[in-house]
Structures are given as C-alpha cells and as structure tokens.
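K.L.:
Need a 3D model of the following:
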Amino acid sequence: MATAINKGFKTEEILRIYFLKNGYYVARGIPFNYRGFAITDIDLWLYNRTSSVSREISIVDIKNKKTPQAIERIFWVKGLQAAVNATNALIATTDKRPDVKDFGKDLDVFVLDGNFLSKIQQYEQSLESRLTDEEIISMIDSYSLSKLDGDWKTKFLEAKSLLALGLNFDNTNKLLNINKFFLEQVLTKSSQKEISLRIFYAICSYIAINLDYIQRDLAFLEDANSRKNAFKNGFRYGNKGEKEIKRIIDMSLSFVEQYSDNGQSIASQARYNISKQFESMPTDILAEYFSDNKVLKSVFTVALELELLSVNRIFKLHIDSTPEVKSFIAVLLDFYGIDRVSFANSIEYKS
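P.N.:
Okay, the predicted model is just below:
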C-alpha cells in the first residue's frame, strides 16, 4: 500500500499520473541549479514528442494551499520557463477565480485551477501501483552507507537536474557516467540491488529522453553513415564537436610549446595521448545502435517504460520488458564493458 504523503506532494503525484496517461514523459522534483547555486525545484517537468521533428518541454508549478498566491506564481513560473528554455509553462492551483486564468492567459501561462484539480482526484487510486519520489529517496536513505559510499542521493539528484539544464550530448554523456556508478552498485552491493536498479532504470530513461530530443536535429539525415558519425561525434566530443575540442586542445598546448623546456616534444606527446584516449572510447557501440531509424522511433516509448520500471511498487526487472527496452540496456552494458549474460544472472532474484 502507498505510504502516506502530504497534501502538496500527493497533488504533484496525481498530476504526474494525469500527464503520464495523456502520453507525456514526466519527471518530478527536478532541482534547478545555476552556477552552483540551488535556485528551486521544478514540481513537474513534462516532455512530449509531438511529431518526428517537434518536441515540447513544459514545466508545472503546483500550489495546493489555502492561500495559493496564484498571481505571484504566474510571474515566478514565467521566469523559470525562460531560465530552463521550456516550451510551455503551467501552474496548478486550488484558486478558482476566473481572473487568475485570465491573467495566466495574458502571460501565456496555462492555469490548471481548483475545478480541474477536483476532477483529476480519480487518479489517486493509481498511486497504489507506483512509488513516490519520497519513497525512492527514503529507500536510498535506508542504506546507512549511501553517503559515504559515493553519496547516492546527491548523484541521483544531479542526474535529475540535468533534465532542466538542456537535452544535449554534454548532459547525455554526464548521465552515462553517473549511471555507470549505479550499475557498479548493482553488481557489487547485493543488499542494495533493488534500489540501485531502480535508480539505474530512472537514469536510463533520462538518457533515452535526451536521445529522443537530439535526434530531432538529425531527422533529415537520411544517410545512415551521416547519422552514425553525428552520434559518434556527440558521444565522443560532446556539444562542441571534434573540431572545436581539438582547437581548444591545440590552443592550450601552444602555451606548453612556447614556454616550456622541450615544449614541442611535450606538447606533441600530450596531443598524441589525448587523441588516443578519445579514440579508445567505445562510442562506436552507441553510435551504431542509436543511428538506426527503428531504434530512434522507439526511444521515447522506451523512456516511458524505463520510468515505470523505476517506480513500479511491485518491482520488475527489465529482462521481462519489451525487446526495445532489453536492447537499450544491452547496448549500455556493451558500452560499459559488462557481459550481458553475467549481468542478467547477477540481477535475477532466486526464490
């Protein structure tokens, strides 16, 4: 049975289920940080694939209080929309005054008022089948060594926060690095297998959403090799790409050449080592897989399935999921250099 949560958090969870049932990918409680400063949390972050070349990102500010201060929240969420470069901004409020909706319309902020919130209470029963964000965090906290052992909660929240900072190769690569940590916990901490797998599945869904967004710009590259090279370049060098990264490296090493003894030799060796390090990255595995049109068409659905795996109250493994989900995780295992069969054997629960 679902753990009791406070009124505000329950409203957030009910709204999350409403948007999930309407085809959105939904993340809740996204930390928004700017240059090291914790600014706020985004109550709901919505992502929708509206067409093969169009995506929408929406943010929802939710206030379920006696005095919701709806007018002020409209100003707030409008500024937050600009900060995170979202397509749409919404507020959900218990306020039922028509003036609030009118003011929201004037500022291009959609208002989900008290009448709407009353109608969606039917979705409360769906809370029984899903863990809330608070329960996931509680599971992390129940591992007494989680802070000393790599600070699990901070890493998980960092992964979440990347959704608000932009869907791109830089953040995809950061997510891949964070997820490697949790995959290693799956393999080495048998007592924490369930929670580490849940977090692994959640971050896999963030990766899938990033890739669905990235492919929007590659939709017109009909040639398979062009798509593959674009993905290879992105996974290896990030947003800046190979040319810009090499320009930065060359500029940095030019100082070594000019001002160090044997500078030319040292710079040449450094340039060679850096190049070999980039080339040794197994990004071809990811590029080969994600450049396939069939994979790209299914990656949004895969994200939805992975999100559900992460929060199913009755925990389920990905090995019982669709072929697309199993393939997605299999290619990540290949990228991390983990044997697929060994991993499957390690996560299966023995009765």
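K.L.:
CA atoms for contacts and neighbours, from now on please.
P.N.:
OK.
K.L.:
any residues touching stretch 148-158, and which ones?
P.N.:
30, 31, 137, 140, 141, 146, 147, 178, 199 (CA atoms under 8 Å, 6 or more residues apart in numbering).
K.L.:
Out of these, which sit inside strands?
P.N.:
Among these, the ones falling in strands (DSSP state E) are 30, 31.
K.L.:
Redo the contacts of stretch 148-158 as JSON lines? Include distance to residue 210.
P.N.:
Below are the contacts of stretch 148-158 laid out as JSON lines (distance: CA to CA, whole Å):
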{"residue": "30", "distance to residue 210": "15"}
{"residue": "31", "distance to residue 210": "17"}
{"residue": "137", "distance to residue 210": "23"}
{"residue": "140", "distance to residue 210": "25"}
{"residue": "141", "distance to residue 210": "28"}
{"residue": "146", "distance to residue 210": "27"}
{"residue": "147", "distance to residue 210": "28"}
{"residue": "178", "distance to residue 210": "15"}
{"residue": "199", "distance to residue 210": "17"}
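K.L.:
Determine which residue lies closest to the centroid of this protein.
P.N.:
In the chain, the residue lying closest to the centroid (CA atoms, centre = their mean) is residue 206, at 2.5 Å.
K.L.:
the strands in the protein, which residues?
P.N.:
Going by DSSP E, the chain shows strands at 25-34, 37-51, 54-63, 88-93, 110-112.
K.L.:
Which strands or helices does the shortest one pack on?
P.N.:
It refers to strand 110-112. strand 88-93, helix 98-106 (3 or more CA pairs under 8 Å, 6 or more residues apart in numbering; DSSP states H and E).
K.L.:
Between strand 88-93 and the longest one, find me the angle.
P.N.:
Right, helix 98-106. With axes from the mean of the first three to the mean of the last three CA atoms, to 10 degrees defining the directions, helix 98-106 sits at 170 degrees from strand 88-93.
K.L.:
What residues of helix 98-106 count as buried?
P.N.:
100, 101, 103, 104 (16 or more other CA atoms under 10 Å).
K.L.:
same thing with stretch 307-314?
P.N.:
Quick answer for stretch 307-314 (16+ other CA under 10 Å): 307, 308, 309, 310, 311, 313.
K.L.:
to compare against the first, here's another:
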Amino acid sequence: MNKNKEKGNILEESIRHFFLSEGFYVVRGIILSIDTDTITDIDLLLFKKISPLVRNKANVDIRNRKRPQTFERMLWTSGIKSLLGYDNCYLVSTEARPSMFRFAKNHGISLIAEPLTSYIENKYKKENLRLSEEEFCEKIRLISEQDQKEITSFKIYTYCREILPHEFNFDNLNQILNQIKEIFNLYIIQNKSENTVRVLYLTVSFFLLILDFILKDFYSLGKDDSSKQLSSIIRFGNNGKKQSELMLNRMTKLFNTISNSVQPELFDTVREKANDQWNKIPAEIISDFYTQEIHKNAIFDYAITFENLAYSTNLKTLSELTPNQKSILYNLCDFLNIDRKKM
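P.N.:
Below is the predicted model of the structure:
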C-alpha cells in the first residue's frame, strides 16, 4: 500500500471512530452501484436515530491530500446527497479557508476542516479496540474466494453492503434475511470459524439497522397492528399482499389465455399453492419479537452492538454473548429453521 493511501485510510478510520462516538451507525468504504454498473464509492455512510419517529442518513467524503480540491468535492458530496435522498452530507478536508465555510453553509454541507481534522485524527488513530476495514476484510477472506461459484463469507459481506446506500425497503429486509441464512449455514459447515462469526454479527447488524428504519413508520400503531404490518412485509415484500394476489390473478389468467383453454380449476390450484407458500413463512416469529415494547425502542442500539461485536479485536463467540444478544440470534434461527443447538 502506498503511503498516501495508507494515510487516507488512517484518517477515514479516525473519522469513523469520531462518528461512532457520537452515536452514529457507520459503514466505511461503500461501493455505490446500479445493477452491474459501479458508479462511485462513499467514504463513510452514516445512520442516526434522532427520535422514535425520525431517522437520519448521510454521506461523508474525506479528502486527505496536499491539494484536496475542497470546493469540487463539496459539489460532489452534495450531489450524492441529493441524488440518493440523504438527509445530510459531510466533507472532511485537511485545509481551512474562510470561503470554504461560507460556501458549505450556504449549500447545506457540514464541513469538518483544520484544525478539527487533525485533532480527530490524533485522538482516534491509535484506537485498537476495533479492526479497521482493511483488517476486517483480511480476517474474512479465504482462499476459496477464487471460486466464483462458491458462497463465502466475503461474498455475503460484499452483497449486503451494496444494499446500504440505497433507500431501505421491504425487499431489502428479506434479502438480508436470506444472507443471514447463508452465513448461518457457513458458520455450521466451517465449524464456527472466525470469518463466519464476524460476518454473522455484521449481517445481523445490517438486518437490525434496516428493520429499525422500517419500523419507525409503525411506531404509533399498537403492537397487534404493527406486528401484522411487519408480518406482511416479510411475507410479501414491497408488493404487499393485495398487489401480490393481483399479480397472481393476472399471471394465471394469462396462462389460461396462452393455453387456449378455460381451466378455472387451474387458477384455484395455483392460488392455493401460492397462499400455502406464503403462509409457510413464519413471519410472526420475527414480528412478534420486535414489536414488543422491550425490543422495538432498542433495535437501533442492537444494530450498533452487533456491528461492534463484528469489528472487535477481541472477538466473542456466540456462547460468550449476553442473554439478550443470544435471544436475537435464536429468534433468527427459529425463523430460518436452523437448529439452535448447532449454534
């Protein structure tokens, strides 16, 4: 690694620790992509719980160069915020000019500049309780990464992170749940290896983060209503029950038209099997758990806790977790039909 890159990584990690200390959920080095096209990278992605009804999402651009091109990067950072619908954006620069602060203030950009930048770097650069992103990736990479067809911890890590820059929706939640099942299976197959434990904790934290952002919209509902809403999300995703049934009706009628025969009993059979598949999803296991008063106000904190567990230099095994942390994992095991005893 060249010295400039290494210096940039140190500053990024220091800024990450600064925002973590302020109660943010922080993800570093996010790749923004649409389908198979890579657009850009985001140095830090921030998530914050402001109140039971309000969440905040922000992007951070960090410039640690002799010529940081601060004004150009402010335009870029503000553009990312506007395009992705974030609430705030930050620019961290290693220079300081009065015109920079005026421009940032006039355009809604939060600017961290000298001498604060150096103060943050000096305060947090020797932090040794957490792995850096580079150290984390080194821990979870395996020789098997060369096999493009095989599911690995690193591929699960990469897939889940690609979801985070975009607007959270119900399908995202189900995608993360599918990845949690994959990492649970790897955890069992690989005999509880370090890489699977770390990615399990991190993937669970992503699930909790997205769940918290979704459930804020149900905060004013009673437990029964919010539980029903969450169950529907898990079963039907973004489409919802009514839209899913409507699509099923249209597909069945189209099939009958193509087959040039009227088979009303076929529609009943397809509808029955589809409903049977939907009903087999044990959504209430998750919805009943997280709509309890003891949990619903703490989901964001749970997300931060599991993220900290994933990056800790002193990795805890599942047996060393607190009873509450274990209950979160066991709840997911029950939903995903994974034997708790194998944990």
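K.L.:
Superposed, how do the two chains score by TM?
P.N.:
After superposition, the two chains reach a TM-score of 0.93 (TM-score structural alignment, normalised by the length of the second structure), with 338 aligned residues with a CA RMSD of 1.9 Å.
K.L.:
hang on, the earlier thing: residue 121 of the first structure: which of the helices and strands packed on strand 110-112 of the first structure is closest?
P.N.:
strand 88-93 (13.3 Å; CA to CA).
K.L.:
picking up where we left off before, now that we have the contacts of stretch 148-158 of the first structure, which one has the most neighbours?
P.N.:
Per-residue neighbour counts (other CA atoms under 10 Å) across these peak at residue 199, which has 26 neighbours.
K.L.:
For residue 310 of the first structure, see how far away it is.
P.N.:
7 Å (CA to CA, to the nearest Å).
K.L.:
who are the neighbours in contact with the nearest residue to residue 55 of the first structure once chain neighbours are set aside?
P.N.:
With CA to CA, 6 or more residues apart in numbering as the criterion, residue 55 of the first structure has its nearest non-adjacent residue at 4.7 Å, and that residue is residue 49. By CA under 8 Å, 6+ apart, the contact set of residue 49 of the first structure is 55, 56, 300.
K.L.:
Would you reformat those as JSON lines and include neighbour count and distance to residue 258 of the first structure?
P.N.:
Shown next, in JSON lines, are those (neighbours: other CA atoms under 10 Å; distance: CA to CA, whole Å):
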{"residue": "55", "neighbour count": "14", "distance to residue 258 of the first structure": "48"}
{"residue": "56", "neighbour count": "15", "distance to residue 258 of the first structure": "49"}
{"residue": "300", "neighbour count": "23", "distance to residue 258 of the first structure": "50"}
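K.L.:
Out of those, which is nearest to residue 317 of the first structure?
P.N.:
residue 300 (19.2 Å).
K.L.:
quick one: the helices in the stretch 151-300 of the first structure?
P.N.:
Using DSSP state H, counting those that start in this stretch, the helices of the stretch 151-300 of the first structure run over residues 152-161, 169-188, 193-214, 224-237, 241-259, 263-280, 283-290, 293-311.
K.L.:
compared with the second structure, how much does the fifth one deviate?
P.N.:
Which is helix 241-259 of the first structure. Compared with the second structure after fitting, helix 241-259 of the first structure has a mean deviation of 1.3 Å; criterion: mean CA distance after the TM-score superposition for the first structure.
K.L.:
Determine the set of other helices and strands touching that helix.
P.N.:
Checking 3+ CA pairs under 8 Å, 6+ apart, helix 241-259 of the first structure ends up next to helix 224-237, helix 263-280.
K.L.:
Could you tell me how far residue 256 of the second structure is located from residue 249 of the second structure?
P.N.:
Distance of residue 256 of the second structure to residue 249 of the second structure, given as CA to CA: 11 Å.
K.L.:
Please give me every residue in contact with the closest residue in space to residue 31 of the second structure that isn't next to it in sequence.
P.N.:
Nearest residue to residue 31 of the second structure, sequence neighbours excluded (CA to CA, 6+ apart): residue 41, at 4.4 Å. Neighbour list for residue 41 of the second structure: 29, 30, 31, 32 [criterion: CA under 8 Å, 6+ apart].
K.L.:
Give the aligned equivalent of residue 139 of the second structure in the first structure.
P.N.:
Aligning on TM-score structural alignment places residue 139 of the second structure opposite residue 139 in the first structure.
K.L.:
mind listing what that match touches?
P.N.:
Contact partners of residue 139 of the first structure, counting by CA under 8 Å, 6+ apart, are residue 195.
K.L.:
follow-up on the earlier one: which of the helices of the stretch 151-300 of the first structure has the highest mean neighbour count?
P.N.:
Greatest average neighbour count among the helices of the stretch 151-300 of the first structure goes to helix 193-214 (a mean of 24), per mean count of other CA atoms under 10 Å.
K.L.:
quick one: that helix to strand 54-63, angle?
P.N.:
130 degrees.
K.L.:
Other residues contacting helix 193-214 of the first structure?
P.N.:
Counting by CA under 8 Å, 6+ apart, 55, 136, 139-140, 156, 159-160, 163, 167-169, 171-172, 175-176, 179, 182-183, 185-187, 296, 299-300, 302-307, 309-311, 315, 329, 347 sit against helix 193-214 of the first structure.
K.L.:
average offset between it and the second structure?
P.N.:
Mean deviation of helix 193-214 of the first structure from its aligned counterpart in the second structure after superposition (mean CA distance after the TM-score superposition for the first structure): 0.8 Å.
K.L.:
Read off where that helix ends up in the second structure.
P.N.:
Against the second structure, helix 193-214 of the first structure falls on residues 193-214 (TM-score structural alignment).
K.L.:
And the matching stretch, how far out from the chain middle?
P.N.:
Centroid separation between stretch 193-214 of the second structure and its chain, computed with CA atoms, centre = their mean, to the nearest Å, is 8 Å.
K.L.:
And for stretch 70-79 of the first structure?
P.N.:
25 Å.
K.L.:
I would like the residues contacting it, please.
P.N.:
59-61, 63, 89-91, 93, 95, 100, 103-104, 107, 109.
K.L.:
closest to residue 119 of the first structure among those?
P.N.:
Scanning these for proximity to residue 119 of the first structure, where the rule is CA to CA, the winner is residue 93, at 13.0 Å.
K.L.:
Tell me the counterpart of the closest one in the second structure.
P.N.:
Across the alignment, which pairs residues by TM-score structural alignment, residue 93 of the first structure is matched by residue 93 of the second structure.
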